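Visitor: The amino acid sequence is not available; the structure is as follows:
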């Protein structure tokens, strides 16, 4: 199907366009996983486990969320070149 026809079908809401997609080759940009090992002190692991249990998530999930939040915050607060001038 040509992109023009796909767009028209989507815009007119004629039917579900997901059936026209090949989802077996779908990729999420910047979401490729890479395993890393990090050593934490015992007190930190215990604190992480307590907070993860309180939230009902895994230790890995809470680490990923907290790191993502911090990285987004750092990127948001980073001065741009125009700010430095």
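Guide: Received it, and whenever you're ready, just let me know what you need. As the structure is a computational prediction, the values presented were derived from the model and not from experiment.
Visitor: contacts and neighbour counts: CA atoms only from here.
Guide: Fine.
Visitor: Pull out the buried positions in stretch 57-65.
Guide: Within stretch 57-65, the residues that qualify as buried are 59, 62, counting by 16 or more other C-alpha atoms under 10 Å.
Visitor: what's it in contact with?
Guide: With C-alpha atoms under 8 Å, 6 or more residues apart in numbering as the test, stretch 57-65 has contacts from 48, 49, 52.
Visitor: Comparison target, given below:
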């Protein structure tokens, strides 16, 4: 099933559970092995925070922007090594 069809079925209130792999379902916040959350503090210059806030306003919340950018950069540097 294509994503658009899935979305349309859901939006119409149809039961979509038969199309899901419930064996792999997770509750929000439930970590997969190797993906447990750890807190880290980073100090940024004021101009960088302002730029992050602008981008977060456009895309979503600040932490998500930082996580996506860092993950992308780390993934590229891992594959380059």
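Guide: Perfect, I can see it now. A quick note: this is a predicted structure, and the numbers were derived from the prediction, not measured.
Visitor: Any chance you could compute the TM-score here?
Guide: Superposed pair, TM-score by TM-score structural alignment, normalised by the length of the second structure: 0.62. Supporting alignment: 59 aligned residues with a C-alpha RMSD of 2.6 Å.
Visitor: returning to that earlier point: closest to residue 83 of the first structure among the contacts of stretch 57-65 of the first structure?
Guide: Distance ranking of the contacts of stretch 57-65 of the first structure against residue 83 of the first structure, using C-alpha to C-alpha, places residue 48 first at 36.8 Å.
Visitor: quick one: that closest one from residue 8 of the first structure, how far?
Guide: Distance, residue 48 of the first structure to residue 8 of the first structure, by C-alpha to C-alpha, to the nearest Å: 49 Å.
Visitor: Compare those two and say which is more crowded by neighbours.
Guide: Neighbour totals were compared for residue 48 of the first structure and residue 8, and residue 48 leads with 17 against 11 (other C-alpha atoms under 10 Å).
Visitor: Whichever strand or helix holds the more buried one: what's the following helix or strand?
Guide: Per DSSP states H and E: residue 48 of the first structure is located in helix 42-55. Where DSSP H and E defines the elements, the next helix or strand beyond helix 42-55 of the first structure is helix 59-77.
Visitor: What strand or helix carries the aligned partner of residue 34 of the first structure in the second structure?
Guide: Aligned counterpart of residue 34 of the first structure in the second structure: residue 38 (TM-score structural alignment). Using DSSP H and E, residue 38 of the second structure is not contained in any helix or strand.
Visitor: quick one: what's aligned to residue 62 of the first structure in the second structure?
Guide: In the second structure, residue 62 of the first structure lines up with residue 65, judged by TM-score structural alignment.
Visitor: Its match and residue 73 of the second structure, how far apart?
Guide: Remark: distance between residue 65 of the second structure and residue 73 of the second structure (C-alpha to C-alpha) = 12 Å.
Visitor: And the residue nearest the centre of the second structure?
Guide: With distances taken as C-alpha atoms, centre = their mean, residue 64 lies nearest the centre of the second structure, 6.5 Å away.
Visitor: From residue 71 of the second structure, how far out is the closest residue to residue 37 of the second structure other than its chain neighbours?
Guide: Leaving aside its chain neighbours, residue 37 of the second structure sits nearest to residue 31 (7.7 Å; criterion: C-alpha to C-alpha, 6 or more residues apart in numbering). Distance, residue 31 of the second structure to residue 71 of the second structure, by C-alpha to C-alpha: 17 Å.
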